[in-house]
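Undergrad: Provided below are the primary sequence and the corresponding predicted coordinates.
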Amino acid sequence: MTDQRPLALVTGASSGIGLELARQFAGAGFDLVLNAEDDELTAAADALRVGGTTVTPVRADLRAIAGVEAVWSAVQATGRPLAAAALNAGVGRGGAFVDDDLETQMEVIDLDVVSTVRLAHHVLRDMVARGEGRVLITSSVAATMPGAFQAVYNASKSFLQSFAEALVEELAGTGVTVTSLMPGPTDTEFFDRAQLQDTRVGSGSKDDPAQVAEQGFTALMRGEQKVFAGSLLSRVQAVAAGLIPDRLKAKAHRQMAEPGSGG
């Protein structure tokens, strides 16, 4: 019966890694509460209503507190325990920090950082009270390096990575696990939305979001602390980044993300 299926929440679920994570959950027998702010959410929800999967779409902008509360209210309205949550919603922004509109940069923080913290607080308090649950936070390999020409985005992912790893320790012994998903460049709408099309990273090769999601889902279900996801090359590069001084990583990032570097 449907009420015996576990329930999962996925944010940023209309496309890319979020949609693929939703597919992983559905394939594993979860019912879904899905969130995104765009029109594509309806089609994504319809596509996932197969094999008995119940899908509740919640179109809301998580940059606003009201959007976060709408998502959490939708979870509560199911009357069912939340077994897992993939806090995946995020956005990037390329270009020089001083040349961009400040409010646009602040929206990166509002979505990537503030909304994740707010929703995680709801989710984790509920899970800890029940003594079980799994949370996946989409970080990035960008968390491992200063992001010249993506300064706010990389900093936001560094925050999420530190946040997730701290929660792992705080929640030890509670029955609740937190896993951080750290993909490299992935073939999604991210680069167009971040206005990175004319950069080396924007025009370069990218990993398959389905592969990234599968690796993230597997790590989540195993209770792993973090996973570098994507191709073997991306995972090797992510590990190697930990051995390189930050100053050199910032210079290398500039070569990949500076406007015009893709031509």
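TA: Yep, it's here.
Undergrad: C-alpha from now on. contacts and neighbour counts both.
TA: Will do.
Undergrad: Let me see the ranges of the strands in the stretch 101-250 of the chain.
TA: Taking DSSP state E, counting those that start in this stretch as the criterion, the stretch 101-250 of the chain carries its strands at 133-138, 176-183, 226-229.
Undergrad: Would you point to the one among these that's packed deepest?
TA: strand 176-183 (a mean of 27; mean count of other Cα atoms under 10 Å).
Undergrad: okay, pairing it with this:
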Amino acid sequence: MTHTPGRPLALVTGASTGIGYELAKEFARNGFDLVVVAENERIHQAARDVEALGGTVEAVQADLATPAGVQQAYDRVAATGRPLDALVVNAGIGVNGRFAESDLADELRLVDLNVRSAVHLAKLGIPPMVARGAGRVMFTSSIAATQPGPFEAGYAASKAFLLSFSEALHNELKDSGVTVTAFMPGATETEFFDRADMRDTRLGAAPKDDPAEVARHGFEAMMAGRDHVVAGSVHNRLLAGAAKLVPERIKAELHGRLARPGSAKE
């Protein structure tokens, strides 16, 4: 990657499609060079699309569900010889269905990608930011973090981890010059629901937010140094607010009705 004078550098994971792709475009439009990462080969076309908006964009095709993939992505940043100004930990997957019937490998891959790789990447990226006294970090959590998630139990739990982890780091780093933001979208029109096999659920069939608008909300909150942002529609903010008042047992029941396989036909 060549140096573009005056442009800071951002790393965005899960950037081949959906919210991550739109986040990468927000960074490019706002004066950043980028390293963008995803497991699939579409990341190369995504990088070309984003680069057309300005600056330099480098694609890394890596499996972030593995330690080697995380290291590969961060090594590409380090190889630029440039400080990392913004780190967006966005890559994630879901698993839908009854936990008693789901595949163990799928559940563990979810934990590896959504949780372990987020901690690993943060451990690589945050200490140099702290040493420099500047940097912005954002973790893509979800409004699913505010409630138990029957029929996507591992996913909701992983997003709750990211919300708690992000808020804790925001507090730890409050005097360091480094900000940490928990990004909490609601249901957004991306490939997530297809990959998680959720199109036959009420949640999967319901209207969804525009990923470009959701990404803009996240980018603005990150740049403002906010501790968290509930992105997307007003409906999402109402749900997140109500979640503070409703007992866990009731939230679990309500979520289960939305995420149960086949519920879209009921």
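TA: Ah, there it is. Keep in mind the model is a prediction, meaning the values are calculated, not measured.
Undergrad: Adding distance to residue 60 of the first structure, write the strands of the stretch 101-250 of the first structure out as CSV.
TA: Conversion of the strands of the stretch 101-250 of the first structure to CSV gives the following (distance: least, Cα to Cα, whole Å):
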stretch, distance to residue 60 of the first structure
strand 133-138, 19
strand 176-183, 23
strand 226-229, 28
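Undergrad: what's the closest of those to residue 78 of the first structure?
TA: strand 133-138 (16.5 Å; Cα to Cα).
Undergrad: Spatially nearest residue to the aligned partner of residue 204 of the second structure in the first structure (excluding sequence neighbours)?
TA: The equivalent of residue 204 of the second structure in the first structure is residue 202 (alignment by TM-score structural alignment). Spatial nearest neighbour of residue 202 of the first structure, excluding adjacent residues (Cα to Cα, 6 or more residues apart in numbering): residue 196 at 5.1 Å.
Undergrad: quick one: contacts for the match of residue 204 of the second structure?
TA: 191-192, 196, 257, 262 (Cα atoms under 8 Å, 6 or more residues apart in numbering).
Undergrad: And the helices in the first structure?
TA: Taking DSSP state H as the criterion, the first structure carries its helices at 16-27, 40-48, 65-77, 102-109, 115-130, 151-170, 190-193, 200-203, 209-222, 232-241, 246-257.
Undergrad: residue range for the fourth one in the second structure?
TA: Same thing as helix 102-109 of the first structure. With TM-score structural alignment as the criterion, helix 102-109 of the first structure aligns to 104-111.
Undergrad: what about the counterpart of residue 15 of the first structure in the second structure, neighbour count?
TA: Matched by TM-score structural alignment, residue 15 of the first structure corresponds to residue 17 in the second structure. A total of 19 residues lie near residue 17 of the second structure under the criterion other Cα atoms under 10 Å.
Undergrad: Thought residue 192 was touching residue 17 of the second structure, still the case?
TA: No. Using Cα atoms under 8 Å, residue 17 of the second structure is not in contact with residue 192; the gap is 9.6 Å.
Undergrad: distance of the closest residue to residue 23 of the first structure other than its chain neighbours from residue 69 of the first structure?
TA: Closest residue to residue 23 of the first structure apart from its sequence neighbours, by Cα to Cα, 6+ apart: residue 48 at 6.8 Å. From residue 48 of the first structure across to residue 69 of the first structure, the span is 24 Å (Cα to Cα, to the nearest Å).
Undergrad: hmm, back to that, among the contacts of residue 202 of the first structure, name the buried ones.
TA: 191, 196, 257, 262 (16 or more other Cα atoms under 10 Å).
Undergrad: Tell me which two in those residues are the farthest apart.
TA: 191 and 262 (12.3 Å).
Undergrad: can you list residues touching both of those two?
TA: 197, 202.
Undergrad: rewinding a little: please name whichever of the strands of the stretch 101-250 of the first structure is nearest to residue 211 of the first structure.
TA: Per Cα to Cα, nearest to residue 211 of the first structure of the strands of the stretch 101-250 of the first structure: strand 226-229, 7.8 Å.
Undergrad: which part of the second structure lines up with that closest one?
TA: With TM-score structural alignment as the criterion, strand 226-229 of the first structure aligns to 228-231.
Undergrad: Excluding its own residues, what touches that stretch? List them.
TA: Contacts of stretch 228-231 of the second structure (Cα under 8 Å, 6+ apart): 142-143, 167, 181-186, 214-215, 217-218, 221, 236-237, 240.
Undergrad: Let's see that with 7 Å instead.
TA: 181-186, 214, 217-218, 221, 236-237 (Cα atoms under 7 Å, 6 or more residues apart in numbering).
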